[in-house]
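>>> here are the coordinates; sequence isn't available:
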């Protein structure tokens, strides 16, 4: 079954969901790759991100790469996604036939840390960007209902659509020194699973896609391999999975995630957690020591210069 699902099952005609695709976090990594892939499949694409400059550059690049593509942009800072920002997004999306929403925007730690070492602003941003933005964007595209609970707009009224929420492999395991981030991504998966059951009878597919390692800025991985795809390769697989499983790791070698979770019962959970914590603590100390090493080296160079 896994071989069929990852290698032989045909992707759906995504244009049947609607005319437009909305992609958040659309100027880098997986979000940008999704924008290009959906445009290639014939959808009009609305790019949503924080930087106006990067939005303009990405839109220009996309139009150049996909002749005839319809591309629009919307500047949103999801760390400040308050009522006025949500109203602005709702107004922008209201006249559009939104078929697909890619909730891709996300934020992790700057590097592995104990939870108590995070700044208050980092704690707030991780919740806002990973959970609140996805929840509110989903609510916006679903549309409004009247006093009788009947749909007045959006996907609910059209009785079609697909909502894709980007989770993380960190949501599947206990993640010391990334505790809040992994918990936020676990919320993404549970929210998606619940909504998938609620909305399937209404013609709307909801799916959490769980990448493991991808060569993105947030993952801080530069070199691709068989188990670490580029965003473009990852998204080619991910787009074929839209409309199927409520939760999936789209990159084929990611099925090793399932195998490793089964084999993990051979060791006690606490032992695995201690080992993971030790590895991340070593990385954390290494990162924290780098500025001190640079400072000491600078002092040594000044001393040598004084002597000479």
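Yep, it's here. Just so it is clear, the model here is predicted, and its values are computed rather than measured.
>>> Could you use CA atoms for every contact and neighbour count after this?
Noted.
>>> Contact partners for the closest residue to residue 99 other than its chain neighbours?
The shortest distance from residue 99 to any non-neighbouring residue, by CA to CA, 6 or more residues apart in numbering, is to residue 18 (3.6 Å). Neighbouring residues of residue 18 by CA atoms under 8 Å, 6 or more residues apart in numbering: 43, 97-100, 160-161.
>>> likewise residue 236?
Residues in contact with residue 236, defined by CA under 8 Å, 6+ apart, are residue 37.
>>> Would you agree residue 175 falls within a helix?
No - using DSSP: H, G, I helix; E, B strand; the rest coil, the secondary structure at residue 175 is coil, not a helix.
>>> Test my guess that it contacts residue 184.
No - counting by CA atoms under 8 Å, residue 175 stays clear of residue 184, with 11.5 Å between them.
>>> more crowded one of those two?
Between residue 175 and residue 184, counted using other CA atoms under 10 Å, the more crowded position is residue 184 (24 against 19).
>>> and residue 9, how many neighbours does it have?
Neighbour count for residue 9, taken as other CA under 10 Å: 13.
>>> Also the one 4 residues further on?
Using other CA under 10 Å, the number of residues around residue 13 comes to 12.
>>> now residue 301
12.
>>> which residues in the stretch 151-300 of the chain form strands?
Remark: strands assigned in the stretch 151-300 of the chain by DSSP state E, counting those that start in this stretch are 161-166, 204-209, 247-248.
>>> give the contact list for residue 33.
Neighbour list for residue 33: 26, 231-232, 235 [criterion: CA under 8 Å, 6+ apart].
>>> Could you export the residues you listed as CSV, including neighbour count and distance to residue 282?
Output for these, formatted as CSV (neighbours: other CA atoms under 10 Å; distance: CA to CA, whole Å):
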residue, neighbour count, distance to residue 282
26, 29, 33
231, 22, 28
232, 19, 32
235, 25, 32
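>>> of those, closest to residue 300?
Closest approach to residue 300 among those (CA to CA): residue 231, at 42.5 Å.
>>> pretty sure the closest one is touching residue 215, no?
Yes - the pair residue 231 and residue 215 qualifies as a contact (CA under 8 Å) at a distance of 6.5 Å.
>>> what's the overlap in contacts for these two?
residue 29.
>>> What ranges does the stretch 201-308 of the chain have for its helices?
231-241, 256-263, 269-307 (DSSP state H, counting those that start in this stretch).
>>> picking up where we left off before, restricted to buried residues, select the contacts of residue 18 in PyMOL.
Remark: buried members of these, expressed as a PyMOL selection using 16 or more other CA atoms under 10 Å:
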select buried, resi 43+97+98+99+100+160+161
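>>> Please compare the first structure with the one that follows:
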């Protein structure tokens, strides 16, 4: 039996489609305005919300780059600082400089998180005991030495990435967070990566570790929110640092100083759809918004572009190694 439509039915269909198209357009406009507001206008929570002047901030991976900059900017905001990283001489020098410039107290612990020693975590527990730890910055991290296919990634490199990025972050947080819950205030910032937002070929283990931190951090945020403890995963794309091997910053690739300034100014501001995942630097925020809202980009396309980019980086790194080997 053939189905026929009269003029009235055609008008109803056209009207329905028009309303649907208008709703989609309005939603898209709302998401655009929401993104612009979050990236360029909306301020973050005040650091004073998490602890008074003279309370403490603990920063892991504090001897260089982003971690070192967190220490300086938190000290400038009148927090005493606990510095944790591998090299005692660097930590001692930074601690003395912070005390001189900002009149704060500092302590430091030289710890190699790759070793995963129980005695090191006992030292951290002893160090924080009795202190008002208002802020924890889980910054310590490790990536691959060069982009490498998973099947030929050295076993030790895989172990170090998982141990440093995941195990160390969880163990330090379990030591520090209970005090925050007792005091009913505190801030936990964990460094994330775009490699955790989109699967990144040739950095598979690193990408997986950052995806784990994203899920863990969002879950932890929901658990601790009733206790007044705020948890953010701080997501970044490229920052000029030792880990990224990028020396010069630009408008879209910030220096550690500019990145940390944005991170501390955008606490609790979210560009993407996942609560607790902050993308504070403006160009990174624009990229994050585009990945989630412009369907034409597509996950498969992003993975393909990432794969091609890291294959090129690997080729150049291997050629550099060859040239250096010939000089010896």
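Received it, and whenever you're ready, just let me know what you need. Computed from a prediction, not measured in an experiment: that's the story for all the values here.
>>> And the helices of the stretch 201-308 of structure 1: which comes nearest residue 179 of structure 1?
Closest to residue 179 of structure 1 of the helices of the stretch 201-308 of structure 1, according to CA to CA: helix 269-307, at 10.7 Å.
>>> Residue 251 of structure 1 -> structure 2?
Structural correspondence for residue 251 of structure 1 with respect to structure 2 (TM-score structural alignment): residue 281.
>>> burial count for the nearest residue in space to that match that is not next to it in sequence?
Leaving aside its chain neighbours, residue 281 of structure 2 sits nearest to residue 262 (5.5 Å; criterion: CA to CA, 6+ apart). Applying other CA under 10 Å, we find 17 other residues in the vicinity of residue 262 of structure 2.
>>> can you check residue 282 of structure 1 too?
Neighbour tally, residue 282 of structure 1, other CA under 10 Å: 13.
>>> So what does it match up with in structure 2?
Match for residue 282 of structure 1 (TM-score structural alignment): residue 312.
>>> What of residue 87 of structure 1?
When structure 2 is aligned by TM-score structural alignment, the residue opposite residue 87 of structure 1 is residue 122.
>>> now do residue 21 of structure 1
In structure 2, the residue paired with residue 21 of structure 1 is residue 57, using TM-score structural alignment.
>>> same check, this time on residue 208 of structure 1
Using TM-score structural alignment, residue 208 of structure 1 sits opposite residue 233 in structure 2.
>>> Now do the residue sitting nearest the centre point of structure 2 against residue 92 of structure 2, distance only.
With distances taken as CA atoms, centre = their mean, structure 2 has residue 192 as the residue nearest its mean C-alpha position (2.5 Å). From residue 192 of structure 2 across to residue 92 of structure 2, the span is 27 Å (CA to CA, to the nearest Å).
>>> All the helices of the stretch 51-200 of structure 2, residue numbers only.
With helices called from DSSP H, counting those that start in this stretch, the stretch 51-200 of structure 2 shows them at 65-76, 88-102, 118-128, 155-162, 168-183, 194-197.
>>> got the buried residues for the third one?
Judged by neighbour count using 16+ other CA under 10 Å, the buried positions of helix 118-128 of structure 2 are 120-121, 124, 128.
>>> ditto for the longest one
Judged by neighbour count using 16+ other CA under 10 Å, the buried positions of helix 168-183 of structure 2 are 168-170, 172-173, 175-177, 179-181, 183.
>>> And the first one, by the same measure?
Across helix 65-76 of structure 2, burial judged by 16+ other CA under 10 Å covers 65-75.
>>> for those residues, which one is nearest residue 97 of structure 2?
Nearest to residue 97 of structure 2 among these, counting by CA to CA, is residue 72 at 9.2 Å.
>>> Just give me the match in structure 1 for that closest one.
Here residue 72 of structure 2 is matched to residue 36 in structure 1, going by TM-score structural alignment.
>>> which residues touch that match?
By CA under 8 Å, 6+ apart, the contact set of residue 36 of structure 1 is 62, 66.
>>> repeat for the one 4 residues further on
The contact partners of residue 40 of structure 1, taken as CA under 8 Å, 6+ apart, are residue 66.
>>> Need the buried residues of helix 65-76 of structure 2 in a markdown table (columns: distance to residue 97 of structure 2).
Below are these laid out as a markdown table (distance: CA to CA, whole Å):
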| residue | distance to residue 97 of structure 2 |
| --- | --- |
| 65 | 16 |
| 66 | 17 |
| 67 | 15 |
| 68 | 12 |
| 69 | 13 |
| 70 | 14 |
| 71 | 11 |
| 72 | 9 |
| 73 | 13 |
| 74 | 13 |
| 75 | 10 |
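>>> ok, and the closest non-adjacent residue to residue 259 of structure 2?
Excluding its sequence neighbours, the residue lying closest to residue 259 of structure 2 (CA to CA, 6+ apart) is residue 281, at 6.0 Å.
>>> For the one you found, give its distance to residue 26 of structure 2.
Per CA to CA, residue 281 of structure 2 is found 27 Å from residue 26 of structure 2.
>>> Ok, residue 38 of structure 2 next?
Taken as CA to CA, the span from residue 38 of structure 2 to residue 26 of structure 2 is 18 Å.
>>> The two: who's more crowded?
For residue 38 of structure 2 and residue 26, the more surrounded residue by other CA under 10 Å is residue 38, and the numbers stand at 22 against 12.
>>> Residue 233 of structure 2 against residue 194, yeah?
No - Residue 233 of structure 2 lies out of contact with residue 194 (CA under 8 Å); the separation is 11.3 Å.
>>> out of the two, which sits in the busier spot?
Neighbour count, other CA under 10 Å: between residue 233 of structure 2 and residue 194, residue 233 has more, with 27 against 19.
>>> quick one on the thing from earlier: what would the strands of the stretch 151-300 of structure 1 look like in JSON lines with distance to residue 179 of structure 1?
Formatted as JSON lines, the strands of the stretch 151-300 of structure 1 follow (distance: least, CA to CA, whole Å):
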{"stretch": "strand 161-166", "distance to residue 179 of structure 1": "18"}
{"stretch": "strand 204-209", "distance to residue 179 of structure 1": "20"}
{"stretch": "strand 247-248", "distance to residue 179 of structure 1": "21"}
